[in-house]
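1. Here's a sequence, model it:
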Amino acid sequence: MNTPSPSATGSISSSESDIQNQERYAIYFALPTDHPVYRLATLWLGYDVCTGRHIEDFEKTVYHRDLDDLANFSTNPKKYGFHATLKAPFRLQSGKNIEELESALEAFSKNFRAFKCKPLKIKKIDKFLALMPVKSCKKLNALASECVTTFEDFRAPNTEVERARRHPENLTPNQIELLDKWGYPYVMDEFRFHMTLSNRLKKEDVKVVRKCLKQLFRSFLGKSFHVDQICLFHQSSYHEPFKLVKRYPLEG
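-> The predicted model follows:
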């Protein structure tokens, strides 16, 4: 018998509620805080994931006056901050602790050299807009795959509710296999490096939000960027925003 999802029952079990209150970690790429793209993206999202500071006074309509409140288009990425996922958010496996994770990240970062990536552009991925390299980067893909496999021992298995949040009914067979093996469907051959800037958008909103983002980042689109560090992020519970814990320079 299939276990009903929270949406079907209208509530969640006490055990699932406990899991939602557990802290999570994630391994991300994040630009330095003094990088102009990071500063602009932080203003756009209204949240600085590196300091945990919320920014409420940025008037986004200055970039496109056809929209009254562009903040409504970035509520989901605001929670996660401006980043690119290397290993998706996970709860720590029983028997593992943060000190061991940090030590493993320290060792891992010494085995990779910094590298340059292709220029960035605003692209639509699924139904949201993100900053992505104009072409796929082999070194970046390899780094992401290594993050997924190396730190898998730290990841607690997904619960049924956590798995359901990935909407397996909308995934391909390959993505479902990856979800069940690694806890996330967009890894390995399904990985596409991206730094999310919007919620999933209605078709009629994509054009105007894209225009706004192109104007905001116009000075930096088409320029290459460096991947010279990976970052550990922390979330105190499922409903709280993420925050930077530490940066690990790639020193291999």
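2. from here on, contacts and neighbour counts on C-alpha atoms
-> Will do.
3. So which residues of the chain form helices?
-> 6-9, 14-20, 36-45, 75-80, 98-109, 138-150, 160-164, 173-182, 203-216 (DSSP state H).
4. Of all the ones you listed, which one comes closest to Lys124?
-> Lys124 lies closest to helix 203-216 among the helices of the chain, at 8.4 Å (CA to CA).
5. what comes up buried for the closest one?
-> Neighbour counts over helix 203-216 (16 or more other CA atoms under 10 Å) mark Val206, Val209, Arg210, Cys212, Leu213, Lys214, Leu216 as buried.
6. what residues are up against the first one?
-> The reference is to Val206. By CA atoms under 8 Å, 6 or more residues apart in numbering, the residues touching Val206 are Phe128, Leu129.
7. Spatially nearest residue to Asn76, not counting backbone neighbours?
-> Asn199 (5.7 Å; CA to CA, 6 or more residues apart in numbering).
8. From Leu45, how far off is the one you found?
-> Applying CA to CA, to the nearest Å, the value for Asn199 to Leu45 is 11 Å.
9. The two - which one has more neighbours?
-> For Asn199 versus Leu45, neighbours defined as other CA atoms under 10 Å are more numerous around Leu45 (30 against 18).
10. Here is the second sequence; please produce its structure so I can put it next to the first one:
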Amino acid sequence: MRAALYFTPSRDSDLTLAAAEWLGRDPFTGESVVSDVSGSDGLVDAPRRYGFHGTLKAPFALADGKSLEQLEQAAAEFAASRCRFTVPELALGRLGSFFALVPARPCDALNAFAGDVVRHFEPFRAPLSDKDLERRRKSRLSPRQDALLCEWGYPYVFEEFRFHMTLTGSVPAEQFDDVEELLKTSFAAFTGKPLPIDALAVFVETEPGAAFQVQSRHLLVSAETEE
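-> I've put the predicted structure just below:
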């Protein structure tokens, strides 16, 4: 089993529903969703399996002596100690050969929150296996990214972190324009708008290759409550 710490909107939010329709799967229930979006089939296999999310702490096996119940309790306590905040504007972005929803401009609060999650939950992460290291290193990591991988189990943390909510796998170059237009239409209600970051979610992969599913979602504290 592997766990991950992600941000995902609430189960009934319009963004969750739109993403479930695009990807063809609801990560809260694990159920398939019938989609009328043409042209996306075959391009969403990877993000469909991982579920709609933004990575905060990438999937990891639990360390010896740590349980899923302990992780969920720690997530609840952590969320109760952090205030909600908002990404001012969401945009459709292309990262290499795939598309994702991303902040339209850097968001210091989001970057700091992600860094806190990485550090706080590190005791729950089992060391990477040699096989895991080899797989990650196929991505032609920079020396800094390789050092982060060895220390934190993931190369894209801290200054290398780029928040994104993945919508496609690798898109062939000849399909870029068509897929981009489909995504612009499907997510027009959300781009150019703020994205509230209001919770920390625990996702679980029960066995290798299984689809990730929301195990629990823990609300951050509202600013009004904090006062």
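11. any shared contact partners between Asn199 and Leu45 of structure 1?
-> What both Asn199 of structure 1 and Leu45 touch, as defined by CA under 8 Å, 6+ apart, is the set Ser74, Thr75, Pro77.
12. Buried ones only from those, please, as a PyMOL command.
-> Buried members of those, defined by 16+ other CA under 10 Å, are picked up in PyMOL with:
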select buried, resi 74+77
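13. Give me the nearest residue to the most centrally placed residue in structure 2, chain neighbours excluded.
-> Nearest to the mean C-alpha position of structure 2, by CA atoms, centre = their mean, lies Gly54 at 2.4 Å. Nearest non-adjacent residue to Gly54 of structure 2, counting by CA to CA, 6+ apart: Met165, 4.6 Å away.
14. Residue in structure 1 paired with the one you found?
-> Aligned against structure 1 by TM-score structural alignment, Met165 of structure 2 finds its counterpart in Met195.
15. Its match touches Tyr80, doesn't it?
-> No - using CA atoms under 8 Å as the test, Met195 of structure 1 is too far from Tyr80 to be in contact (10.4 Å).
16. Stretch 80-90 of structure 1 corresponds to what range in structure 2?
-> Using TM-score structural alignment, stretch 80-90 of structure 1 pairs with 50-60 in structure 2.
17. So what touches that stretch?
-> Taking CA under 8 Å, 6+ apart as the rule, stretch 50-60 of structure 2 contacts 2-9, 16, 19-20, 23, 25-27, 114-115, 117-118, 125-126, 153-154, 163-167, 211-213.
18. Give me the distance from it to the chain's centre.
-> 3 Å (CA atoms, centre = their mean, to the nearest Å).
19. tell me the contacts of Ala79 of structure 2?
-> Ala199, Leu200, His218, Leu219, Leu220, Val221.
20. Under the alignment, what does it map to in structure 1?
-> Counting by TM-score structural alignment, Ala79 of structure 2 corresponds to Ser109 in structure 1.
21. cool, and Ser35 of structure 2?
-> So Ser35 of structure 2 corresponds to Phe58, using TM-score structural alignment.
22. if I read this right, that match contacts Trp44, doesn't it?
-> Yes - at 7.4 Å, Phe58 of structure 1 counts as touching Trp44 under the criterion of CA under 8 Å.
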